[in-house]
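Engineer: Pasted the sequence and its predicted model underneath.
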Amino acid sequence: MKPMNRSRWRLAAGVCYYRWKRHVQWLLGRKEYARKRQTELLPHVHFQHQTILLRKLQDVEMWMQHNKVTNLRLAAQCLDGIVVQPGETFSYWRLIGKPTRQKGYLDGMLLSHGRVMAGVGGGLCQLSNLLYWMTLHTPLSVTERHRHSYDVFPDANRTQPFGSGATCFYNYLDLQIANRTSHAFQLHVYVTDTHLMGEWRSDMPPTRKYEIVEKEHTMQPSLWGGYERANQLYRHVYALDGEWLQEEWITENRAMMMYEPLLPEAVCRQSGQK
């Protein structure tokens, strides 16, 4: 996992190629993408989650986070109410579209090769993280998800396992979710004054409960210098009465750490995030 330094022109050419490739997949691929929205909510909540909007993070100016809230509101409006019918696939970027200034998106926090920077539409990873985490607690199937390559902030106050999010970058780092069930699912997502809120709802009541479990977590020095972090995520499936049914492997995560492991607890509190 040694970092690779590429020229600005090589990076720009790569972005153009992969964006073009994604558009071709959207147009000519065999997937049936969800696009129908309805204001009336389906009756049964399968999972709901919320994440706080503003956090004090080391080396991140607060104006970036305030702009992020605007970006999240705009993107949430594109996704709220989307119904994923049986056989359809939810595509994060196909529904949101390219975030541009003309659409009202602002400069927010982006992570590029482990560095914090400002960019138009920055902060939308908080929404893709939320959607991925919620989906793991439903019968829906994640068919495309991209892990974060860098672990930027320490674990202080973390409430979810490392690697339980999904990074996004228009349009080729997409989050895609397939509905392989026989029932419709609907996404309800919105922004309050303090939190990003989300729900997966359906026309059928839940029949299972899910727990996400981390295994084989390691922080080890790498040959090239620095540290690498890795783990495996599994899903425990339970009946509604609590009976354990099965364990399912979800994914493997590997990331380059951008901070020293085993930091003093006081330092973690100042620079960490949930």
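Structural biologist: Received it, and whenever you're ready, just let me know what you need.
Engineer: only C-alpha atoms for contact and neighbour calcs from this point on.
Structural biologist: Will do.
Engineer: Next one: the closest residue to residue 26 other than its chain neighbours relative to residue 119, how far apart?
Structural biologist: Computed as CA to CA, 6 or more residues apart in numbering, the closest residue to residue 26 that is not its neighbour in sequence is residue 94, at 7.9 Å. Applying CA to CA, to the nearest Å, the value for residue 94 to residue 119 is 20 Å.
Engineer: Which one's more surrounded, those two?
Structural biologist: residue 94 (20 against 15; other CA atoms under 10 Å).
Engineer: contact partners of the helix or strand containing that one?
Structural biologist: Assigned by DSSP states H and E, residue 94 belongs to helix 92-96. The contact list for helix 92-96, computed with CA atoms under 8 Å, 6 or more residues apart in numbering, reads 26, 35, 75, 78, 79, 128, 170, 171, 174, 175, 176.
Engineer: moving C-terminal of it, what's the next helix or strand?
Structural biologist: Downstream of helix 92-96, the next assigned helix or strand under DSSP H and E is strand 107-112.
Engineer: That next one: which residues count as buried?
Structural biologist: Going by neighbour count (16 or more other CA atoms under 10 Å), the buried part of strand 107-112 is 107, 108, 109, 110, 111.
Engineer: and if you look at stretch 155-167?
Structural biologist: For stretch 155-167, a neighbour-count test (16+ other CA under 10 Å) marks 155, 156, 161, 162, 163, 164, 165, 166, 167 as buried.
Engineer: For it, give the distance from the opening residue to the closing one.
Structural biologist: Start-to-end span of stretch 155-167 (CA to CA) is 18 Å.
Engineer: Check which helix or strand the closest residue to residue 199 other than its chain neighbours maps to.
Structural biologist: The shortest distance from residue 199 to any non-neighbouring residue, by CA to CA, 6+ apart, is to residue 48 (4.2 Å). Secondary structure from DSSP H and E places residue 48 in strand 44-52.
Engineer: which outside residues touch the following helix or strand past that strand?
Structural biologist: For strand 44-52, the following helix or strand on the C-terminal side (DSSP H and E) is helix 62-79. For helix 62-79, contacts defined as CA under 8 Å, 6+ apart pick out 53-56, 95-96, 104-109, 118, 121-124, 127, 187-191, 196.
Engineer: okay, now the one to match up with it:
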Amino acid sequence: MRSSLEAARNWFAFAWRRRLRALQNALRRGSFAAERLDRDLPVAILEHHLPLYRRLAGVDPILFENKRRNLELAVARIDGVLLPPGKTFSLWKLVGPPSAARGYLEGLVLQRGRPARGVGGGLCQLANALFWLALHSELKVVERHHHSLDLFPDDHRRVPFGTGASIVYNFKDLRFANEGARRYQFRLRLTEDELVARLLADAEPESRFRVREAEHGFVQTPEGLYRRNLIVREVADASGRPLRTETMFRNFSKCQYSLQEAS
């Protein structure tokens, strides 16, 4: 009985938050990026590769195959999109609802702090890629939700821990605002085993960025094992001369694995 009541409360809470976000979006109609270009803008800012498949204990491999299909659908909605000055990039405004009726399959999702099956699962990897691109640009991140849990130990990690983005349709979005003078473009494609994400622009940027972590470590507490770090961004001018170092955010996430597994 308790589980049924809790499920009902969660359903109504999600429905309310989605309705509220839809209303907020309607009031901002016209401010979101929508135009797409089939050819590349001339200046390459960054290219990022993410592996599609991982071996995870207790996780059905079919969920990774389904994730690939989900990514194919979402990538087709974003690839080539332009972000002109004054506009905002919204992942969910472009992708739309990841429903079974639109072809999405069950993939890996997070429910109550545990890996689970859910329609549209795996799209967080797309959000991770786009967020990493934005961190290396002059774009302003206006909405991003972090992962409160660290589910699995590292497996050939390519970027610092804690630089991902959590998304839930439609009220947990990933959004970037272009407050500069350049047009930006996101290009996405899938290879046999990778998601490839690129950020391009119509002119050379005034600044260059390098993102790294500091103060990384594990902390054992009475509540469990936690992982922490600090994400910093080194900013240089177009010639490479260092300008400043920015503190982006701190991470402190509960691990769903042991310290031995992390070694």
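Structural biologist: Received the coordinates, thanks. All of these numbers come straight from a predicted model, not from anything done at the bench.
Engineer: Would you pull the TM-score for this pair?
Structural biologist: Overlay of the two chains. TM-score (TM-score structural alignment, normalised by the length of the second structure): 0.93; 259 aligned residues with a CA RMSD of 1.8 Å.
Engineer: re earlier: how close does the residue nearest to residue 199 of the first structure sit to residue 131 of the first structure?
Structural biologist: From residue 48 of the first structure to residue 131 of the first structure the distance is 10 Å (CA to CA).
Engineer: Identify the contacts common to these two.
Structural biologist: Shared contacts of residue 48 of the first structure and residue 131, defined by CA under 8 Å, 6+ apart, comprise residue 198.
Engineer: More neighbours: these two, which one.
Structural biologist: Using other CA under 10 Å, the more surrounded residue of residue 48 of the first structure and residue 131 is residue 131, with 23 against 18.
Engineer: Chain neighbours aside, what residue packs nearest to that one?
Structural biologist: In space, and not counting its chain neighbours, residue 131 of the first structure is closest to residue 198: 7.5 Å by CA to CA, 6+ apart.
Engineer: contacting residues around that neighbour?
Structural biologist: Counting by CA under 8 Å, 6+ apart, the residues that residue 198 of the first structure touches are 48, 49, 50, 130, 131, 134, 187, 188, 189, 190.
Engineer: wait, doesn't the third one sit right on residue 196?
Structural biologist: Yes: the pair residue 50 of the first structure and residue 196 qualifies as a contact (CA atoms under 8 Å) at a distance of 5.5 Å.
Engineer: Tell me which of those two has more neighbours.
Structural biologist: Between residue 50 of the first structure and residue 196, counted using other CA under 10 Å, the more crowded position is residue 196 (21 against 16).
Engineer: Which of the helices or strands spans that one?
Structural biologist: Per DSSP H and E, residue 196 of the first structure falls inside strand 195-202.
Engineer: Centre of the chain to that strand, how far?
Structural biologist: 14 Å (CA atoms, centre = their mean, to the nearest Å).
Engineer: still on that earlier bit, please indicate which of the contacts of helix 62-79 of the first structure are buried?
Structural biologist: Those of the contacts of helix 62-79 of the first structure that meet the buried threshold are 53, 96, 105-109, 118, 121-124, 127, 187-191, 196, by 16+ other CA under 10 Å.
Engineer: Would you agree residue 30 of the second structure falls within a helix?
Structural biologist: No: membership of residue 30 of the second structure in a helix is not supported by DSSP: H, G, I helix; E, B strand; the rest coil, which gives coil.
Engineer: Could you look up the SS state of residue 7 of the second structure?
Structural biologist: Reduced to three states with three-state DSSP, the structure at residue 7 of the second structure is helix.
Engineer: what do you get for the one 4 residues further on?
Structural biologist: State at residue 11 of the second structure, reduced to three classes by three-state DSSP: helix.
Engineer: measure whatever residue of the first structure lines up with it to residue 19 of the first structure for me?
Structural biologist: Counting by TM-score structural alignment, residue 11 of the second structure corresponds to residue 12 in the first structure. Distance of residue 12 of the first structure to residue 19 of the first structure, given as CA to CA: 11 Å.
Engineer: which one of these two has more residues nearby?
Structural biologist: Taking residue 12 of the first structure and residue 19 together and counting by other CA under 10 Å, residue 19 has the greater number of neighbours (16 against 11).
Engineer: Tell me how far the aligned partner of residue 152 of the first structure in the second structure lies from residue 76 of the second structure.
Structural biologist: Under the alignment (TM-score structural alignment), residue 152 of the first structure pairs with residue 151 of the second structure. Applying CA to CA, the value for residue 151 of the second structure to residue 76 of the second structure is 28 Å.
Engineer: cool, and residue 106 of the second structure?
Structural biologist: Residue 106 of the second structure is 19 Å from residue 76 of the second structure, by CA to CA.
Engineer: now swap in residue 239 of the second structure and tell me
Structural biologist: Note on residue 239 of the second structure: its distance to residue 76 of the second structure, by CA to CA, is 35 Å.
Engineer: More neighbours: those two, which one.
Structural biologist: Remark: of residue 239 of the second structure and residue 76, residue 76 carries more neighbours, 14 against 9, as counted by other CA under 10 Å.
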